[in-house]
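[1] Sequence first, then the predicted structure, then my questions.
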Amino acid sequence: MEINVNKKDWIFFGLCLLLGILAEESFFRGIIGVSFLVFIIAFYAVFFWRFRHFPFSHQRFGYLLVICIWLLSAVYVLNENILFYVLNIIGIPALVLFHLVAVTSPKNFRWNQLAFILYIFTRLLNAIKYNVAFTASLGKLVKRGADDNNLQVWKKVLIGVVISVPVLAVILRLLMSADSQFAQLVGGVPDLFQMVDPEGIMRLIVVFLCMGIFFGVMQVLYKKQMMVMKQNDQRVSVILDTVISITVLFLINIVYVLFIIVQFRYFFGGSLQGDYTYAEYARKGFFELLFVTLINLSITIVVISLGDSGKAGIKKIRQVLLTILVLSSGVLLTSAFKRLSMYEEAYGFSFTRVLSHSFMIFLIVIFTYTLVKIWVEKLSLFHFYFLTALIYYTTINVIDLDRIVVKENINRYEETGKIDVDYLSSLSATGVLGLIELYERGENIPHLETILRDQQLAARTEQQTWQSYNLKRERTSQKLNELQFK
């Protein structure tokens, strides 16, 4: 690959080097906080400068992605949750790459097709090739005006030095161990090998690696559009047999109808069979129902996507059976939702339980759209699923589910006098704020003061850096330092 580097490319190369330094400072210096948002702001400033004259495509979708990326980055400053902390480290870069490729792809190339994933990997491969070619061009630039024979000699000398250094290090250690006089003679030589800072070298490698990723990807995306893969608008070659799919749907629906009849007889009616309490029954069946619901969704998607339309009568039968399956899934979701609510009444609220509640609401939205898709075939499933999942994930990050957990547990304490202070203390800074609120109200809760004393000591000894700054942690630390124990 031959490349021509102009003045703007060199300026952009310098900016990518600065981005690489900022990335190393932001993500490899401890706990991530405001540094993520700072880096995203700097990254998009460089991106929009480089692409200021570029005709973007899929702009409305691009705006949605940018908003979600910035909100998720801001979560590192506003909230504190270990699950989202880890997920966003992977999710935000993936969304950024998806956004860059989407808005720079040809306008007639749809992002909601499977071929778009292959297109992304093709662009990444081209970025690697571009970096290799760019490095080769730098080598040619260095060679220009120099004598080839001298260059070859110095190259061989450098290779010899690189090979000799580790061998000499081992030999010197062995000889010094064998003879003390020789050890005194060259005693200072091994110290020369310790002058190199391994951590500094690793950080330098990270800087150049990040710089290469930023420079290669954005340079490739900025160049003229590559020829994209042909999109086949025809239906997938794998077609489900109509009779088989209808038979499977019919048998599954019979089981669900019988199950729903049982549910309406005693569960929704307010009575239970056997010796189960509400909490025991809820715990026993919640995950099973949720898993069955996901299986139903998978079956529905497969039949809709791969099923043969067939004749009008057969098509209607399949649509009716799919409708029954979706409605049955809705009843199962309602049952699972009610079971989880009963379990929370008995044992209290947790992050996992609140997250499960929100996920079931998300599934209800998905099933509602799928029900419409069964009868309106022109709608796109993946398009809606992706956008809904993106909005859902961003929303549960921003609203801070930990705060909902703390609030509901405090309300439950006011009604029943039961609360798990040990769990709340492990629930990030939000849980500690809830415990401080209870203590300041004068609530007599066992172990509460001990937990807060430990948290206060940890807050006073914790060392903060600018990268890890977080508003919730800062507020909690301030409240703990101001807290006066009885």
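    Perfect, thanks for sending it. Residues are numbered from 1 along each chain as shown.
[2] switch to C-alpha atoms for all contacts and neighbour counts from now on
    Fine.
[3] From the centroid of the chain, which residue is nearest?
    To find the centre residue of the chain, average its C-alpha atoms and take the closest one (Cα atoms, centre = their mean): that gives Gly91, at 2.5 Å.
[4] Do a quick rundown of the helices in the stretch 351-486 of the chain.
    With DSSP state H, counting those that start in this stretch as the definition, the stretch 351-486 of the chain shows helices at residue ranges 351-375, 381-398, 401-416, 421-425, 428-440, 448-461, 471-482.
[5] tell me which element the residue nearest to the centre of the chain is part of?
    Applying DSSP states H and E as the criterion places Gly91 in helix 82-104.
[6] From the contact counts, what lies against that helix?
    Under the contact criterion of 3 or more Cα pairs under 8 Å, 6 or more residues apart in numbering; DSSP states H and E, the helices and strands touching helix 82-104 comprise helix 59-78, helix 115-143, helix 198-222.
[7] Any idea which of these gets closest to Phe382?
    Distances from Phe382 to each of these were compared by Cα to Cα, and the smallest falls on helix 115-143, at 12.3 Å.
[8] orientation of the closest one relative to helix 82-104 in degrees?
    Angle between the axes of helix 115-143 and helix 82-104 is 80 degrees (criterion: axes from the mean of the first three to the mean of the last three Cα atoms, to 10 degrees).
[9] immediately after helix 115-143, which helix or strand?
    Helices and strands here follow DSSP H and E; after helix 115-143, the next one along the chain is helix 148-178.
[10] burial of Phe267, as a residue count?
    Phe267: 18 surrounding residues under other Cα atoms under 10 Å.
[11] Nearest to Arg460 among the helices and strands packed on helix 82-104 would be which one?
    Evaluated with Cα to Cα, those place helix 59-78 nearest to Arg460, the distance being 20.2 Å.
[12] returning to what we had before: how close does the residue nearest to the centre of the chain sit to Asp233?
    30 Å (Cα to Cα, to the nearest Å).
[13] Span of stretch 182-197 from start to end?
    When the termini of stretch 182-197 are compared using Cα to Cα, they are 27 Å apart.
[14] what does stretch 170-189 give?
    With Cα to Cα applied, stretch 170-189 spans 12 Å between its terminal residues.
[15] Any chance you could list what contacts that stretch?
    By Cα atoms under 8 Å, 6 or more residues apart in numbering, the list of residues contacting stretch 170-189 from outside reads Pro190.
[16] again with stretch 337-350
    Taking Cα under 8 Å, 6+ apart as the criterion, the residues outside stretch 337-350 that touch it are 278-283, 285-286, 353, 357, 360, 405, 408-409, 412, 419.
[17] closest to Ile374 among these?
    Using Cα to Cα, the shortest approach to Ile374 within the contacts of stretch 337-350 belongs to Met360, at 20.7 Å.
[18] how about that closest one, what does it touch?
    With contact set as Cα under 8 Å, 6+ apart, Met360 has these partners: Leu333, Phe337.
[19] try it against this one:
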Amino acid sequence: MSDQSSESPRAEHAPEPSAAAAPAQPPAPTQATGPGGSGAPATAPAQPGVPAQAQAAPGAQPQGAVPEPPKIPAYAQQGRPPQQPNPWAQSKQDPSTISRLRPVKPGTVHSATLWSILATTLLSALLLGDGIGPNLLIVAVPASLGAYYAARAAGRRLRPWTAVWGIGGLALLAVPALRDAGWPTFLAIVSAVALGSLALHGSRSWLGVFLGSLGLLTSVAESLGWGVRGVRDRMSGSRGRWGVVFRSVAVAVLLLIVFGALFASADAAFADVLGNLMPDVSVGEGPWRLFLALIGLVGSLAAAYTAAAPVHWDGLSVRPGRARGRLEWALPLVVLNLLFAGFLAIQLTVLLGGYDKVMAETDLSYSEYARQGFWQLLWATVLTLGVIALALRWAPRGGARDRTLVRGVLGTLCLLTLIVVASALRRMDLYVDAYGLTRLRISVAAVELWLGVVLVLIMAAGVFGPRLLPRAVAASAAVGVLAFGLISPDGLIAEQNVQRYRSDHSIDIEYLSGLSADAVPALDTLPEPLRSCALEKIQRTLRDSDEPWYATSWGETRARDILGDWDPGFRTLDCRGMNSGDNGSERDGGTDDSYDPYDPY
């Protein structure tokens, strides 16, 4: 039996596929032997009832199957241009410098932090609009508490240097509460803000200490959203409790206003006490009070945000310069040391020989000699500190011998510069003795003295290591500003000029009358009519000012107690020609030399 006879009956009796259920796979073509028995494949016969388009052909897709996407040849794929990156997506992937240095985002605002911020905002609006005095310290206390609560909620611990910066900042705010003069008060406020920012960041390197003192500004924008989210979370989670608190506070304020007004109208003494204790808020001051409230809100919120998530400014570092060879590095500094030594040797000769001999040889007056040298020596000290900083950047770093060379050369330069500082201060003392003390002279003398302290700290760092040097320099600056405010510069100026008048009867009443109320105790000891001429302008200022207790310094209060209701009256009619002793002439008489080009005050 042939293959064809055996296959034919199967093909005849096979069931026909229906149109409703097509086979998943096309039927394989029937293998039939050709007429010659060659075994070549024969074409399958057409099935009746099925359209020709539906009949599966060899290699064709079955009906109902999803066609595969066309494949791209390899040569076409190689020629396609690369996809350009999205610049917006790239900016999201690369964090900014601040985000990189502040890796941790703070959690939800703590309730104690919110209450402290609210207290700071209200106190800023109520107390800061009438002047500067103890109110700054009063406002700073709740702001500091808010930062403390935020840091504790974030898991930060109180470190020694953080306590030093924080306590120092609050101590600096005592200067506006004690002194009436505006210029030491301004220095104290700026320094207090810088120390507060350092306390929140905790930096220790040179760049970190510098940027950390200004870094509070970087938290302003992010802190606003943080505060809004915190308030929203509190309101959504406890509407009933917060509503009770707000209603209770509103009712208490309403009762105080109503009954306080009744009692004030019933008793004049109570009204006077109430007027001194409570701030005077009028409708016309609304925009100004609102601005002060906004300042308090933004400042306290930024401080709390920084305390919870500080910026690690120490992550920014300045790479040291290329190390120089010993000869290339040391030769210029050795020459500079020799120049300093020669100058100081001449200064020692002048000191031993006396100033009279120098004035006779140089045809310089006593005051001209003193004035001519101080400013040059001050700039020499400042430039020397710059030279030391650059020398440390390019110092050789090969081993122990290089370290010994650096310490020896720079230590000698610091020691010689300290003697230059002493010479500059001596010249200023001569100048003050000839002309009297002024605000500019006491300020530059204080700066020169602080530069000497910095030189001592640099020498100590060369012995004990430079790890604490940046923070020690910052702390010395803060201590200097605090001491400068506490010694009462205006009072010291008045005391020195009054003492100078008692010794050589030379005084500048016109200048002394422009000092603040801190000078009243010393000026009150002058004889008439100098006393009246010196105090007339200060008394008029005190009479015109009506500041509450929280905006009045202790110096102003003391001046009011000394002067009382005193009226200079007719004594001040002839104050124009009251300057005595040639108005600042030289100590030994001579020509009038009242003009000082270095002192605009």
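    Good, I have the coordinates. Nothing here was measured: the structure is a model prediction, and the numbers come from that model.
[20] TM between them?
    Their TM-score after superposition, calculated using TM-score structural alignment, normalised by the length of the first structure, is reported as 0.74; 416 aligned residues with a Cα RMSD of 3.6 Å.
[21] quick one on the thing from earlier: out of the helices and strands packed on helix 82-104 of the first structure, nearest to Leu480 of the first structure?
    If you check each of those against Leu480 of the first structure by Cα to Cα, helix 59-78 wins as the nearest, at 18.2 Å.
[22] circling back: now the helices and strands packed on helix 82-104 of the first structure in JSON lines, with distance to Val238 of the first structure and mean neighbour count?
    Formatted as JSON lines, the entries for those read as follows, by distance: least, Cα to Cα, whole Å; neighbours: other Cα atoms under 10 Å:
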{"stretch": "helix 59-78", "distance to Val238 of the first structure": "30", "mean neighbour count": "19"}
{"stretch": "helix 115-143", "distance to Val238 of the first structure": "17", "mean neighbour count": "15"}
{"stretch": "helix 198-222", "distance to Val238 of the first structure": "34", "mean neighbour count": "17"}
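[23] would you list the ones you listed in JSON lines and tack on distance to Val38 of the first structure?
    Formatted as JSON lines, those follow (distance: least, Cα to Cα, whole Å):
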{"stretch": "helix 59-78", "distance to Val38 of the first structure": "9"}
{"stretch": "helix 115-143", "distance to Val38 of the first structure": "25"}
{"stretch": "helix 198-222", "distance to Val38 of the first structure": "16"}
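[24] circling back: can you tell me which of the helices of the stretch 351-486 of the first structure is packed in deepest?
    Of all the helices of the stretch 351-486 of the first structure, helix 428-440 has the most neighbours on average by mean count of other Cα atoms under 10 Å, namely a mean of 20.
[25] Between helix 401-416 and it, find me the angle.
    30 degrees.
[26] angle of helix 428-440 of the first structure against helix 448-461?
    Compare the direction of helix 428-440 of the first structure with that of helix 448-461 by the same axes, to 10 degrees and you get 130 degrees.
[27] quick revisit: out of the helices and strands packed on helix 82-104 of the first structure, which comes closest to Glu2 of the first structure?
    helix 115-143 (6.7 Å).
[28] Return the mean post-superposition distance for that closest one against the second structure.
    Helix 115-143 of the first structure, aligned to the second structure and superposed, deviates on average by 6.2 Å (mean Cα distance after the TM-score superposition for the first structure).
[29] Now do that helix: which elements does it pack against?
    Of the remaining helices and strands, those touching helix 115-143 of the first structure by 3+ Cα pairs under 8 Å, 6+ apart are helix 82-104, helix 198-222.
[30] What is the three-state secondary structure of the closest residue to Gln496 of the second structure other than its chain neighbours?
    Across the structure, with Cα to Cα, 6 or more residues apart in numbering as the measure, the residue nearest Gln496 of the second structure apart from its sequence neighbours is Leu437 (6.6 Å). Judged by DSSP: H, G, I helix; E, B strand; the rest coil, the three-state class of Leu437 of the second structure is coil.
[31] any idea how far Leu437 of the second structure is from Val481 of the second structure?
    Going from Leu437 of the second structure to Val481 of the second structure by Cα to Cα gives 19 Å.
[32] go on, Lys92 of the second structure?
    Using Cα to Cα, Lys92 of the second structure is found at 44 Å from Val481 of the second structure.
[33] try Gln539 of the second structure
    Gln539 of the second structure sits at a distance of 28 Å from Val481 of the second structure (criterion: Cα to Cα).
[34] repeat for Ser545 of the second structure
    Taking Cα to Cα as the measure, Ser545 of the second structure falls 27 Å from Val481 of the second structure.
[35] From the chain's centroid, how far away is the helix holding Gly91 of the first structure?
    For helix 82-104 of the first structure, the separation from the chain centroid amounts to 6 Å (computed by Cα atoms, centre = their mean, to the nearest Å).
[36] With stretch 326-339 of the second structure instead?
    38 Å.
[37] The residue nearest to Gln496 of the second structure pairs with which position in the first structure?
    Taking TM-score structural alignment, the alignment pairs Leu437 of the second structure with Phe349 from the first structure.
[38] As a quick check, tell me the outermost residue of the first structure.
    Each residue of the first structure has a distance to the centre, and by Cα atoms, centre = their mean the biggest one is for Gln181: 59.7 Å.
[39] and the gap between that one and Val189 of the first structure?
    Using Cα to Cα, one obtains 14 Å as the distance from Gln181 of the first structure to Val189 of the first structure.
[40] swap in Arg203 of the first structure?
    According to Cα to Cα, Arg203 of the first structure and Val189 of the first structure sit 26 Å apart.
[41] And Lys129 of the first structure, by the same measure?
    With distances defined as Cα to Cα, the gap from Lys129 of the first structure to Val189 of the first structure amounts to 42 Å.
[42] Now do the strands in the stretch 51-200 of the second structure.
    Per DSSP state E, counting those that start in this stretch, the stretch 51-200 of the second structure carries no strands over any range.
[43] what about the helices in it?
    Ranges of helices within the stretch 51-200 of the second structure are 74-78, 87-93, 97-101, 111-127, 135-153, 160-172, 174-178, 182-201, based on DSSP H, counting those that start in this stretch.
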